[in-house]
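# Show me the folded form of this:
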Amino acid sequence: MKTEQQHSHKASQILWRLLKENRKFVSWWFVLLVFTLVTTLLISSIPLVVKEIIDQALLKNNTALLFQLLCLLFSIYLVHILLEGVKTYIQTLVGQRAVAIFRLRLFRKILSLPAAFYDRHPTGDILNRMEGDINVVDFLTSRLLFLSFSQIMMMMYSLGMMAYLDWRLFLVSAVLFPTVYAVQMYFGKKIKQKTLQLRTFASGIFTATQESIIGIRFIQEMGRRLFVGTRYIKSLRSVIRQQLHLARFSVFASAAMSGNVIFMLLISYGLGGYFVTQDLLTLGTLIAFNTYIEKLYSSLTVASTYWIEMQRAAASVERLYWLLDQPSLSRDGQRLERLQGHIVFRDVSFHYEGKQQTLEDITFDIQPATTTAIVGASGSGKSTLLSLIMGHYPVAKGNIFIDGIPLSSLSLTSLRKKIGVVSQQPFFFLATIRENLQLVKREATDEELYEVLEEVGLGGWVKELPNGLDTMVGERGLQLSGGQRQKLALSRVILQNPDIIILDEATAFLDNLSEEQIKRLLRSRFFGKTIVMVAHRLSMVREADQVIMIENGRICAQGTHEYLFATSLSYQALWKDEVSAFT
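Below you'll find the predicted structure:
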């Protein structure tokens, strides 16, 4: 997988890729091009009209011609304003559609990235890319090209008119043009580099903010607001320093170009004034020539600004493309209409990126329609083993088989639809109870929803709520208690009716009475299903067909509860620790 530095491309390559991907707007681009051409020609013709006003109307006291030329000026300005208004609307339309399409691509991408990606990259950095960097797509797809085209047209027209009005002044003025171009190219490259660094620092602020919001209860309970605030200020200072550094480069670029053009104007006014006094040049021509110099300067300044903005925007889009180019979960592979639930691990080893071995030489066989309990101390690798069954990570060695087929050969999308999961901290969307349940079965009726809620002991409670099934559960379900969240997650799995059920500390927040109710439910509702559970409360695993004990990433004991209790000292110690906790 390429790092962000290895993924770096030239700004022109990034822009070309973006335009190719948005070629559906080519007809609108053509319309914008025509509008830009007409408006540029209109505004560029004004100095010539002013020249005629001075030389032919004012100096010759021709009032009728003066009135006609003023009407012409008014008409030019009026048509220009109307065309600019229409052009701005079209640019907004194209830009916002391009942003929406790109945003949707990014959203689909983050849904398809493997779990390992999120282990390596902070959520704040990803959000910063999606919300902070995405807005430049509007500028690049609907404005940059046409604004640049307008300025290039203005420069070409200005140069042509300067040569037409007086070739002597033109040759003198042209000497400094290459210097302006060289300054522009130098600072443009530097600013792109600084912008990439700025975006990286800005991601740190997003991450710090997100962590503080998610962990606000812990921060307040531990009295760590000063510590968190200090970290945030540190990130903020880094961003400010980088912004100031970037601003200095921009100021230097503008100052260098401004100095060139001011010098150009001084020479033009001095030499042109001499020509006027010697009747070698008319006053109107000199004013028109210097107006075109100012337009040339203005266009060069604006074009250089667009060049700098393009470098900044290219840096942002490059960050977006880096995210889009990350390898997604494969949708290819064999699809199974139904799972028997036969799970086999054969000499499986696994470690998280940059860490020591987590699981080593794991071998076991889970037969269909059986219940297997995985036990062990915290950090022994139990939850990691469940993640491997779900295909969240590729194994470093060995093979995992589902119904005799290598997991790597199966379509993960198809597989996961047939696996139901209840975790210790189940996830819920900021939505209603109904919407969170219907995630697994969109067509489920209210009767079906209340039926599964009754089975887990939540039916009566939901009916008593003022809004019933339409009650909001809060962000990540935090308006519910821990036990209610686990019961609601279990009711969702019942509604899903999967072929394999994975329970990761699914009763951690339940009292003994509720736990017994869930155990009866597992025996009745999920009879004939393959159940794999992780539990610290060994009372949940008494009736399991098979118990697998993990210790330091290895299987240290395997068999029924009775067999392990009679033969395994480690299992006995684990069981006695729980018994002593309640005596």
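# Going by C-alpha atoms from here, please, whenever you check contacts or count neighbours.
Fine.
# Nearest residue to the middle of the protein?
With the centre of the chain defined as its mean C-alpha position, the nearest residue by C-alpha atoms, centre = their mean is Met130, 2.9 Å away.
# got a list of what Asn62 touches?
Gln56 (C-alpha atoms under 8 Å, 6 or more residues apart in numbering).
# ok, it to Leu70 distance?
12 Å (C-alpha to C-alpha, to the nearest Å).
# Equivalent analysis for Ser148, please.
Taking C-alpha to C-alpha, one finds Ser148 at 30 Å from Leu70.
# Give me the buried stretch members for stretch 125-143, please.
Neighbour counts over stretch 125-143 (16 or more other C-alpha atoms under 10 Å) mark 125-126, 128-130, 132-143 as buried.
# Could you also give me the structure for this next sequence, so I can compare it with the first?
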Amino acid sequence: MPPVGGPRGMGFLTEEEKKNRPKVTKSLLKRIFSYLKPYWKQMLLVLIAIIISSTLTLLPSVLTGKIIDEGLIGRSMRKLVFFIVLSLAVTLGANLIGVFENYLNSWIAQHITYDMRNKMYEHLQKMSQRFFTSNNQGDIITRMTSDISGVQQIITNTLTSILSNSITLIVALIVMFRQNWILAIVGILVVPLFAIPTRSAGKTRWSITKESQACSDEINGILNETMSVSGQLLVKLFGMEKTEYEKYEKVNHRMIKLNIREGMAGRWFRVALSTFSSIGPMLIYLAGGILMMHYDSDLTVGDITVLVALLGRMYGPVNQLLNIQVDWIRSMAMFTRIFEYFDMPVEIENAPDAITPEGTPEGEVEFRNVGFYYEKDRQILENINFSLESGKCIAVVGPSGSGKSTLVNLIPRLYDVTAGEVLFDGTDVRKLDLAYLRKHIGIVSQETYLFNGTIRENLLYAKPDATEEELIEACKQANIYEFIEKQETGLDTVVGNRGLKLSGGEKQRISIARVLLKDPALMIFDEATSALDSISEQKIQDAIEPLISSRTSILIAHRLSTILAADEILVIKDGVISERGTHSELVNRGGVYSELYKTQFSKAETGSDRFEYTEGED
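The predicted model follows:
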């Protein structure tokens, strides 16, 4: 009987699967079997176990004939007991070998998925930031989890099913023809009839299940929207309780009707299946009776019973092999999806002769005719030229979307330039060892990310061997230690998923402390205070300002005082440096910066020094 779960279990391909049916090539199969190759010895054992198990599973059917002919009809108690015990022993042996086969299958499948997950994770870790910003996160997780987990099902189910069912059929046919070739042919002619009700009922239930799934999705959508805190509040405020109930009741009623139709489809399937399953044995009994009574005196009741039993054993394997094409296509499609990710080129990687300079880096940065785009028809940065000397500070300002964050992301090679070059201490960053480069660059971003753990664990992410004194000193410099001291468990306070147990300002200051533990040669502050209240902002600003004066730094500025502290200000507009200079020079020039100053820094004239324009994603 076909599974009732959903379309994927019905033995039929969806229209989308038919349309996107993978092209099975020799190279694809070779690549798939390359994952099996390290475990060829275990696979050989599985094959031997399947052969023995399939053969032993059919033996009780053969022994049934002996029990009838030599035990019951022959009236021999000794033979009756012997064949019964032998049949039980064979069944037990087949089951034990089956357990061993399942263990081996599971062991092989688990190790192959272990290898694939490790390889996939390692590969994805090497992908550039572009990959993660342009691909759906859910799709990435799906490839890592359910797709690779599906490989396990392919090995434990699809491959072994093909082997087991094929061997069972072959052995059954051999035994049947040895018993009586005429009755064997009668049995073979009947077997295809068994597949008719299965296929017909499968199509019906597949169609109904598709509707049920769509209906279920609609019900879940209503529940998710109206039972959430925000949704329920909206329903109450607009007095829509009755309308939402009527909508839910209508969909729920449709689901009930579909469930009844599906249940009845299953009932008619069982009626048809039972009828067709009875035809085969009846025909063998009829043909056997004719042979016994009129033509073949050597044919016994036991022989006929054996043939009927073996015919029953063939129904399952035949049906599964008829549907194996669907499983095979889906298996190939799954491998193709996984290999698509494996084949994605690594954009950002070490040069074969990557340089790891000795000595303490200065943190000097130079942009030479730098250009960058995500898509060729949309240039983000163009002809960017500037240099930052050791110990100096540059501020970068400009409207939202002008390319400020993209510019600083080119320094640690989160992206690679599409034109020109970025130099770190006089060396093109593409020639430097990636680990070395990123070790000496610290970035405090607008969106702070903390792992679900303690404050200590999040800090140690930057320097796993940091001492307690180093942790405390970093926290003091980041202006967060006073808060930590007030916590019952201090540095061992759990921050929650993405740091949700902390305020935005607390998270940001912890992220500053984490960067400080790296002791980077270059500090980059990318809108570090843009989304915070004035009190949190002031605390972070108090932590940032001393760092600016003591380290080489780049600021995507948000406060006027920060901009004034910079040695040079770069104004980015439409992907180019439209203006550069000190605050006073730019204000007097009457250009873009002057306009920003008049409109965005207006509160500075009344005692506030906050840069008021809203920053978004760059």
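# Is the residue nearest to the centre of structure 1 in contact with Leu320, as I believe?
Yes: Met130 of structure 1 is within contact range of Leu320, at 7.4 Å (criterion: C-alpha atoms under 8 Å).
# intersection of neighbour lists for those two?
Leu106.
# ok, which stretches of the stretch 351-500 of structure 2 are helices?
404-409, 434-439, 455-460, 468-477, 481-486 (DSSP state H, counting those that start in this stretch).
# can you check the stretch 451-583 of structure 1 too?
Using DSSP H, counting those that start in this stretch, helices in the stretch 451-583 of structure 1 cover 459-464, 482-496, 512-525, 561-567, 569-581.
# Out of the ones you listed, flag the one nearest Leu415 of structure 1.
Between Leu415 of structure 1 and the helices of the stretch 451-583 of structure 1, the tightest spacing by C-alpha to C-alpha is seen for helix 482-496, at 13.4 Å.
# Show me what the closest one packs onto, helices and strands only.
strand 419-423, helix 433-437, helix 446-455 (3 or more C-alpha pairs under 8 Å, 6 or more residues apart in numbering; DSSP states H and E).
# show me the contacts for the residue mapped onto Leu286 of structure 1 from structure 2.
Under the alignment (TM-score structural alignment), Leu286 of structure 1 pairs with Ile304 in structure 2. Ile304 of structure 2 makes contact with 65, 284-285, 288, according to C-alpha under 8 Å, 6+ apart.
# on that earlier part again, if you count what's nearby, which of Ser148 and Leu70 of structure 1 comes out ahead?
Shown here are Ser148 of structure 1 and Leu70; by other C-alpha atoms under 10 Å, Ser148 has more neighbours (19 against 14).
# what does the more buried one align to in structure 2?
Superposed on structure 2 with TM-score structural alignment, Ser148 of structure 1 falls opposite Ile162.
# which SSE is its match in?
Element membership of Ile162 of structure 2, judged by DSSP states H and E, is helix 160-179.
# Mean distance of that helix to its aligned residues in structure 1, please.
Here the mean offset of helix 160-179 of structure 2 against structure 1 after fitting is 1.6 Å, by mean C-alpha distance after the TM-score superposition for structure 1.
# that older thread, quick one: secondary structure of the match of Leu286 of structure 1?
With DSSP: H, G, I helix; E, B strand; the rest coil as the basis, the three-state label of Ile304 of structure 2 is helix.
# what's the spacing between it and Ala49 of structure 2?
Taking C-alpha to C-alpha as the measure, Ile304 of structure 2 falls 29 Å from Ala49 of structure 2.
# residues contacting Thr300 of structure 2?
Residues in contact with Thr300 of structure 2 (C-alpha under 8 Å, 6+ apart) are 69, 292.
# With the one 10 residues further on instead?
If you count contacts by C-alpha under 8 Å, 6+ apart, Leu310 of structure 2 has them with 58, 61, 172, 176.
# Go again with 7 Å.
61, 172 (C-alpha atoms under 7 Å, 6 or more residues apart in numbering).
# where does it land in three-state SS?
Leu310 of structure 2 - assigned by three-state DSSP - is helix.
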